[in-house]
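Colleague: Quick one, fold the following:
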Amino acid sequence: MKILLRGDNVEITQAMKEHAEGKIAKLDKYIEDKETTANILVKIRGFSHKVEVTIPLKKYILRAEETQENFYSAIDVVIDKLERQIRKNKTRLEQRYYHETKDTSFIKEYKEEEQKIVKRKKIEIKPMDEEEAVLQLELLGHQFYLYKDADSNKPTIIYKRKEGNYGIIESE
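Modeller: Modelled structure (predicted):
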């Protein structure tokens, strides 16, 4: 796999590049296409290093990020996250795309127990504005909240981001 390592407010050293290459090599056993490029972005904010890794494959995109005190521990955690994503979703992806293309060569063979949906809820989606949705999210203590935007009348998701701010996903 090819690696594109970039830094935002940080100079990428040879040691960082070699460490990243060594860690990314762990994922080669799962990815068939050796022309795939892993995009790694390193950012320094204050005293922490944030590492974002994005790997575009044929049928989906692998992505993980982690913030740690140093680059080396952040890249280690990110690669572990990506490996878990691949193993967890391999069977699900094969079943989904088998009927469409019968081509699952983008992921090597891996046996994993089947994931099950263990809970299902039906909720009434109430119209509200963003401020009320934030309040509901905080009152419930959830990571996300589904509501109907009062202005657009469309389903919208508000979610809590790692840094404590909020994000919104709007449907079209």
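Colleague: Every contact and neighbour count from this point should use C-alpha atoms.
Modeller: Fine.
Colleague: This structure: helices as residue ranges?
Modeller: Using DSSP state H, the helices of the chain run over 14-24, 71-101, 130-140.
Colleague: Any chance of JSON lines for these, columns mean neighbour count?
Modeller: As requested, the helices of the chain are exported to JSON lines (neighbours: other C-alpha atoms under 10 Å):
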{"stretch": "helix 14-24", "mean neighbour count": "15"}
{"stretch": "helix 71-101", "mean neighbour count": "16"}
{"stretch": "helix 130-140", "mean neighbour count": "14"}
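Colleague: I24 is in contact with I79, isn't it?
Modeller: Yes: under the criterion of C-alpha atoms under 8 Å, I24 lies in contact with I79, with a separation of 6.8 Å.
Colleague: Next, the second sequence, to be compared with the first:
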Amino acid sequence: MNLTISGHHIDVTPAIREYVQNKLERVRRHFDQLIDVSVILSVDNLTEKEKRQKAEINLRMSGKTVFVESVAQDLYAAIDTLIDKLDRQVMKHKDKVQNHNHETIKHLSEAEIPASPA
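Modeller: As a prediction, this is how the structure comes out:
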């Protein structure tokens, strides 16, 4: 897995980098087929009192690309919300990939095959 953490208008300190890596371990624990992860942390200066901290992630995995973003006044809160959203989407994708409950039509008996509307 390739991990890229970059910052726009913010210096990515080792503490922030380690925090993001620790949070991404939760996603990796649920789904380990990640190919590429790109995290962008940014600060938007709207007014002096109102600074928006924004965290974005672009995650490529086998069969799908997931983009999630989160905005908060605190960067760590934005990262927490981002990881929560990402974890839900990854778990949803994993459930779709691993859902093998559908049987093919050739294995169903003729009584179980739904009739096509004519």
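Colleague: Now the TM-score, please.
Modeller: Remark: TM-score between the superposed chains equals 0.72 [TM-score structural alignment, normalised by the length of the second structure]; 97 aligned residues with a C-alpha RMSD of 2.3 Å.
Colleague: coming back round to it: in TSV: the helices of the first structure, plus distance to I40 of the first structure.
Modeller: What follows is these, written out as TSV (distance: least, C-alpha to C-alpha, whole Å):
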stretch	distance to I40 of the first structure
helix 14-24	9
helix 71-101	9
helix 130-140	32
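Colleague: Let me know which of these is the nearest to K58 of the first structure.
Modeller: K58 of the first structure sits nearest to helix 71-101 of all the helices of the first structure, at 11.0 Å, using C-alpha to C-alpha.
Colleague: got the angle for the closest one vs helix 14-24?
Modeller: For helix 71-101 of the first structure against helix 14-24, the angle by axes from the mean of the first three to the mean of the last three C-alpha atoms, to 10 degrees is 40 degrees.
Colleague: what's the counterpart of G63 of the second structure in the first structure?
Modeller: Matched to the first structure by TM-score structural alignment, G63 of the second structure sits across from K59.
Colleague: What residue in the first structure is paired with V90 of the second structure?
Modeller: For V90 of the second structure, the residue aligned by TM-score structural alignment is I86.
Colleague: Find me whatever residue is spatially closest to its match, sequence neighbours aside.
Modeller: Using C-alpha to C-alpha, 6 or more residues apart in numbering and skipping residues adjacent in sequence, the residue nearest I86 of the first structure is Y30, 7.5 Å away.
Colleague: Neighbours of the one you found, how many?
Modeller: Burial of Y30 of the first structure, expressed as a neighbour count using other C-alpha atoms under 10 Å, amounts to 18.
Colleague: Right, I'll leave it there.
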